[in-house]
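Colleague: Below is the structure, and that's it, no one-letter string:
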């Protein structure tokens, strides 16, 4: 989890201006999403995470992962991807962290 959070923190600290396809920031965001999506591939092992992630959030993460892995980065809307990584994922990761501490 901390590696995912660190990548997202790096993306946020570099700012929207640095976030473009092919940039280090964009690539770090992609890796963060790929790693997050992988947590959901082993439902038994990560069931405590799944309990705090809505079905819609899980579909969104999986869809983003699939676009990145199978269709290429160019198929993504950079603005939507930016907002997802910098606004939605930090909240999601905070909920997962809170659930694992309980």
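Modeller: On my side now, so go ahead. Computed from a predicted structure; not experimentally measured. Numbers count the residues shown, from 1 in each chain.
Colleague: Please make it C-alpha for all contacts and neighbour counts, starting now.
Modeller: Noted.
Colleague: so how far is residue 87 from residue 4?
Modeller: Look at residue 4 and residue 87: by CA to CA, to the nearest Å, they are 14 Å apart.
Colleague: These two: which has the busier surroundings?
Modeller: Higher neighbour count among residue 4 and residue 87: residue 4, with 19 against 13, using other CA atoms under 10 Å.
Colleague: put this beside the first:
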């Protein structure tokens, strides 16, 4: 019976990634560029909406949070993107992950809206530009 699971039977299981990409799958660089473009679009939206609109719970704040979440995820997948992320310093990686943790768990009030605003409108675009340049060379 579809959707029926007996008691104690796992509904899903974690499977390791396969070593080889599927035929026609995008390369790591293509995937990285696609992800960077998604992050950049969110950051551009945040910047266009302006500082006044950047409050916790706003569309602008939510877009910034998702951008930080996605960038942190790239930094935490060293097997796939490591060669292209060497331009990010260890301190920057820690900052990205810490910002993600604060934004997603505590809200920008825990770090100050001004700090979060400067991070997503000044620091992250510069970091993304370095990653893109390094992956293109």
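Modeller: Right, received. Where do you want to start? Quick caveat: nothing in here was measured; it's all calculated off a predicted structure.
Colleague: Report the central residue of the second structure.
Modeller: Nearest to the geometric centre of the second structure sits residue 70, at 1.3 Å (CA atoms, centre = their mean).
Colleague: Check which helix or strand the counterpart of that one in the first structure maps to.
Modeller: Aligned by TM-score structural alignment, residue 70 of the second structure pairs with residue 35 of the first structure. Element membership of residue 35 of the first structure [criterion: DSSP states H and E] is helix 24-39.
Colleague: same for that helix, what does it pack against?
Modeller: helix 2-14, helix 55-66 (3 or more CA pairs under 8 Å, 6 or more residues apart in numbering; DSSP states H and E).
Colleague: okay, whatever helix or strand comes next after it sits on what stretch of the second structure?
Modeller: The C-terminal neighbour of helix 24-39 of the first structure among helices and strands, as given by DSSP H and E, is helix 47-50. Taking TM-score structural alignment as the measure, the second structure aligns residues 82-85 with helix 47-50 of the first structure.
Colleague: buried stuff in the matching stretch?
Modeller: 84-85 (16 or more other CA atoms under 10 Å).
Colleague: just how off-centre is that stretch within its chain?
Modeller: 15 Å (CA atoms, centre = their mean, to the nearest Å).
Colleague: got it, and stretch 124-132 of the second structure?
Modeller: The answer for stretch 124-132 of the second structure is 12 Å, by CA atoms, centre = their mean.
Colleague: In the first structure, what stretch matches that stretch?
Modeller: Counting by TM-score structural alignment, stretch 124-132 of the second structure corresponds to residues 89-97.
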